[in-house]
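Asks: give me a 3D structure for the following:
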Amino acid sequence: MIKALGYATKHSFTGLKPLAFEREEAGPSEVEIEVLYCGVCHSDIHQAENDWGNTVYPCMPGHEIVGRVTKAGSAVTRHKVGDLVGVGCMIDSCRKCEPCTEGEEHYCQGPNSWLATYNGPMKPAAQAPDGKNAYGRDNTYGGYSNVVVVKEDFVLKVPTALPVEAAAPILCAGVTTYSPLKHWGVKAGSVVGVVGFGGLGDMAVKLARAMGAEVTVFTTSKEKVAEAEKLGAKGVVEGDKVAYAALANTFDFILSTIPEKHKVDPFVPLLKRDATYCAVGALAQIPGYDNMQLVMQRKSLAGSLIGSIAETQEVLDFCAEHGIAPDVQVIPIQEINQAYKRIKEGDVRFRYVIDMASLKQELEAA
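Replies: I've put the predicted structure just below:
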């Protein structure tokens, strides 16, 4: 067993604290990775605070992991010791269902769905047909730690052209926005709206612009309008009735990155005929909408969940090719609880990334 240390919470109402634990040694098809950086996702906060009602405690978040391979199993062929690699939201899937065999593991329909990098399977053992956990575990510990062990085919290659610390959020924020932009055919000449301009919105604008789209950002903050314009996007403050009226029937695709429940109705009239409004940021219930707005122009409301392993590698390579990187603020692990507070208050531009070198002193003392 590998002695490990990370930051976790044991309750929804307490902050994250150091937690010593053990990881299993790398098997024949697995790699051991020293974690160098880990992004802080809004989903980490939702999970730690049990906002979705499915958290398994202790909860050790972290699914935007960048690190170095320190050990490779005997059957590993994709990675070698010393490689710079990444681990995103998933570390396994059933591999047998239709989505898995078609390369869309994030829509796994197996007994427990896909295995999350932390907080265990998407479906707990109690919901499985036979009451057993198909992955042999009820919980997993994520990247707010010094080491992870992952099956080689769920490990990504991080291009050397990317700043190491900035590569981390691409593994979630990047692929979560890239996947729907790709699926709904955003290309040169497309007119795209991005609702919300936080960590996901920032990446959505950069990716859509690199695809050749014309982009408009909808935000509640006047200050963010100027930031969006610096990226080549137009900016609109939500609730500006004059601006909304001028944008009616304009957009080929609108991507919502808001991480909470929010109203859809203001945006549906802005879609062209046959266009789609896709929500990726919110797993909570979306409030009701006027179906007449959809029916009259055959518009669609949709959702998209993270992205596949293949798409995650694609977006890493795409970002490296186009010189795209999220704007990050690097923090020590000891400031994680303050970071959570600032994220909830909307007081961060745009993504926190934890420097795991800050964990070494505590590891040596443990």
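
Asks: make it CA atoms for all contacts and neighbour counts henceforth
Replies: Will do.

Asks: quick check: which element contains residue 224?
Replies: helix 222-230 (DSSP states H and E).

Asks: from residue 100, how far out is residue 48?
Replies: Distance of residue 48 to residue 100, computed by Cα to Cα, to the nearest Å: 28 Å.

Asks: so between these two, which is more surrounded?
Replies: residue 48 (26 against 20; other Cα atoms under 10 Å).

Asks: just confirm the more buried one contacts residue 12, I think it does.
Replies: Yes - the pair residue 48 and residue 12 qualifies as a contact (Cα atoms under 8 Å) at a distance of 6.0 Å.

Asks: which helix is the longest one in this protein?
Replies: As assigned by DSSP state H, the longest helix anywhere in the chain is helix 309-322.

Asks: next, find the distance separating the nearest residue to residue 92 once chain neighbours are set aside from residue 340.
Replies: Nearest non-adjacent residue to residue 92, counting by Cα to Cα, 6 or more residues apart in numbering: residue 115, 5.0 Å away. Separation of residue 115 from residue 340 (Cα to Cα): 24 Å.

Asks: these two - which one has more neighbours?
Replies: Neighbours were counted for residue 115 and for residue 340 using other Cα under 10 Å; residue 115 has more, 26 against 21.

Asks: what sits against that one?
Replies: 90, 91, 92, 93, 121, 122, 135 (Cα atoms under 8 Å, 6 or more residues apart in numbering).

Asks: narrow those to those in helices?
Replies: Among the contacts of residue 115, no residue falls in helices (DSSP H).

Asks: just those now: which is nearest residue 302?
Replies: residue 122 (20.5 Å; Cα to Cα).

Asks: surely residue 33 is in contact with residue 73?
Replies: No - using Cα under 8 Å, residue 33 is not in contact with residue 73; the gap is 11.7 Å.

Asks: sequence B follows; please return its structure for comparison with A:
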Amino acid sequence: MPTTVTAYAAPAADQPLVRTTIERRDVGPHDVRIEIRYAGICHSDIHTARGDWGPVAYPLVVGHEIAGVVVEVGAEVTRHAVGDRVGVGCMVNSCRECAQCQAGNEQYCLNGMTGTYAAVDRDGSTTQGGYSQQVVVVEDFVVRIPDALELDVAAPLLCAGITTYSPLRHWGAGPGTKVAVVGMGGLGHMAVKLAHAMGAEVTVLSQSLKKQEDGLRLGADHYHATSDPDTFTALRGSFDLIINTVSAVVDLDAYLSLLAVDGTLVNVGAPAEPLPVQVFSLIPARRSFAGSSIGSIAETQEMLDFCAEHGLGADVEVIGADQVNEAWERVLASDVRYRFVIDTSTLA
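Replies: This next block holds a predicted model:
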């Protein structure tokens, strides 16, 4: 029988989240039931719930930065056991059959990966996310959280961590490379930590210098204000890789000018509006403009193990569930350092 659990849901695009109950499916042979301990608040939660990326079905429970403990496993589960510390990120299923799934890139499933919320699962149900007491997920899409990571600081790694780790790894951030991070928010602060741990020379490009002390503390070698026009003159042609974490329209041509020959600007921030780019920002220096979406399950596990090895967790502000609407407003105002995490025990 399905299990009823407490959650916070968006009843409509223009309404605040409300306390409610939802049903979680019975545990199937390959399923894992997780008691959620912490759920991170991602800007994507707000975009989705407010319909910025297209229509969704309401009521909607968001949250795809989930850390908790296994409380039940299906009869044929081999990857996880009751009591394991685990996490769930931005996807809970994929077709398993297409070329990308077979290659271990489930996030790029050619038939569409199943998002942790606001998606249609393989059984026809609408997925509901982590602002809730429990979740049931097929074992292949559950990752192990190392003992060295506390669950509250680990939760944001399931989105903010992997979303920045994957492009840093893919485009070769490491010793001898110069990496710039645009934006010092939830994603940006993790990009700084990860790029530094990989051995790159790291520069933060932020609107102002108000977070400069934090940026340098987290591992940045340099910090510049993009509101100062001299920044773009002084840094022209400097970087091998730029990770743009901003979920708003920016002047891409200005940032592309900061790339060295063969440099790449990767967008991981996902604004609702188009981002125009001039082709002559790319051609003269053989520059690339790319995008990257989270990471595979294997890469997410690799990222968690890397973070445990290097002592990296998100900088978090833990809140009660009844503070979620205030937290969303603060996220929109960039008033968080650097990730809100819901203590889901407050849902009881």
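
Asks: would you pull the TM-score for this pair?
Replies: Once superposed, chain against chain, the TM-score is 0.97 (TM-score structural alignment, normalised by the length of the second structure); 346 aligned residues with a Cα RMSD of 1.1 Å.

Asks: tell me the helices and strands packed up against the longest helix of the first structure.
Replies: Here helix 309-322 of the first structure touches strand 156-157, helix 173-183, going by 3 or more Cα pairs under 8 Å, 6 or more residues apart in numbering; DSSP states H and E.

Asks: okay, the ones you listed, which one's buried deepest?
Replies: Neighbour counts (mean count of other Cα atoms under 10 Å) averaged over each of those peak at helix 173-183, with a mean of 24.

Asks: in the second structure, which residues correspond to that one?
Replies: On the basis of TM-score structural alignment, helix 173-183 of the first structure is assigned to residues 160-170 in the second structure.

Asks: superposed on the first structure, what's the mean shift for the matching stretch?
Replies: In the superposition with the first structure, the average deviation recorded for stretch 160-170 of the second structure is 0.4 Å (mean Cα distance after the TM-score superposition for the first structure).

Asks: what segments of the stretch 51-200 of the second structure are strands?
Replies: 66-73, 85-88, 91-93, 114-115, 134-138, 143-144, 178-182 (DSSP state E, counting those that start in this stretch).

Asks: what span of the first structure is the first one aligned with?
Replies: Okay, so that is strand 66-73 of the second structure. Going by TM-score structural alignment, strand 66-73 of the second structure sits over residues 65-72 in the first structure.

Asks: what's the mean distance for the matching stretch versus the second structure?
Replies: Its aligned residues in the second structure lie a mean 0.6 Å from stretch 65-72 of the first structure after superposition (mean Cα distance after the TM-score superposition for the first structure).

Asks: buried sites along that stretch?
Replies: The neighbour-count check on stretch 65-72 of the first structure (16 or more other Cα atoms under 10 Å) flags 65, 66, 67, 68, 69, 71, 72 as buried.

Asks: picking that back up, how about the strands of the stretch 51-200 of the second structure, which one is nearest residue 262 of the second structure?
Replies: Closest of those to residue 262 of the second structure is strand 178-182, at 12.5 Å (criterion: Cα to Cα).

Asks: and what about the residue mapped onto residue 352 of the first structure from the second structure, helix, strand or coil?
Replies: By TM-score structural alignment, residue 352 of the first structure lines up with residue 340 in the second structure. With DSSP: H, G, I helix; E, B strand; the rest coil as the basis, residue 340 of the second structure sits in strand.

Asks: what about the residue mapped onto residue 134 of the second structure from the first structure, neighbour count?
Replies: If you follow residue 134 of the second structure across to the first structure using TM-score structural alignment, you land on residue 147. Residue 147 of the first structure has 25 neighbours, counted by other Cα under 10 Å.

Asks: can you name the farthest residue from the center of the second structure?
Replies: What lies farthest from the middle of the second structure is residue 284; by Cα atoms, centre = their mean that is 32.8 Å.

Asks: so how far is residue 61 of the second structure from it?
Replies: Counting by Cα to Cα - residue 284 of the second structure and residue 61 of the second structure are separated by 46 Å.

Asks: before we move on, what about residue 35 of the second structure?
Replies: Distance from residue 35 of the second structure to residue 61 of the second structure, counting by Cα to Cα: 16 Å.

Asks: burial measure for the residue nearest to residue 62 of the first structure when sequence neighbours are not counted, as a count.
Replies: Nearest residue to residue 62 of the first structure in three dimensions, chain neighbours excluded: residue 143, at 4.1 Å (Cα to Cα, 6+ apart). Neighbourhood size, residue 143 of the first structure [other Cα under 10 Å]: 30.

Asks: next up, identify which helix or strand residue 330 of the second structure is on.
Replies: For residue 330 of the second structure, the host element (DSSP H and E) is helix 324-332.

Asks: helices or strands up against that helix?
Replies: Helices and strands touching helix 324-332 of the second structure, by 3+ Cα pairs under 8 Å, 6+ apart, are helix 43-49.

Asks: give me the mean distance between the helix it packs on and the first structure.
Replies: Counting by mean Cα distance after the TM-score superposition for the first structure, helix 43-49 of the second structure comes out at 0.6 Å.

Asks: show me what that helix is in contact with.
Replies: So helix 43-49 of the second structure is contacted by 10, 12-13, 53-54, 56, 60, 62-63, 118, 247, 272, 328, 331-332 (Cα under 8 Å, 6+ apart).

Asks: mind listing what's buried in that helix?
Replies: Those would be 43, 44, 45, 46, 47, 48, 49, for helix 43-49 of the second structure by 16+ other Cα under 10 Å.

Asks: so which of those is the closest to residue 82 of the second structure?
Replies: For the buried residues of helix 43-49 of the second structure, with residue 82 of the second structure as the reference and Cα to Cα as the criterion, the closest is residue 45, at 28.8 Å.

Asks: hmm, back to that, tell me which residues of the helix holding residue 330 of the second structure come out buried.
Replies: For helix 324-332 of the second structure, using 16+ other Cα under 10 Å, the buried residues are 324, 327, 328, 331.

Asks: quick one: the strands in the stretch 201-348 of the second structure?
Replies: Under the criterion DSSP E, counting those that start in this stretch, strands of the stretch 201-348 of the second structure are mapped to 201-206, 222-225, 239-244, 259-267, 288-291, 316-319, 339-343.

Asks: count of neighbours near residue 81 of the second structure?
Replies: Neighbour count of residue 81 of the second structure, defined by other Cα under 10 Å: 16.
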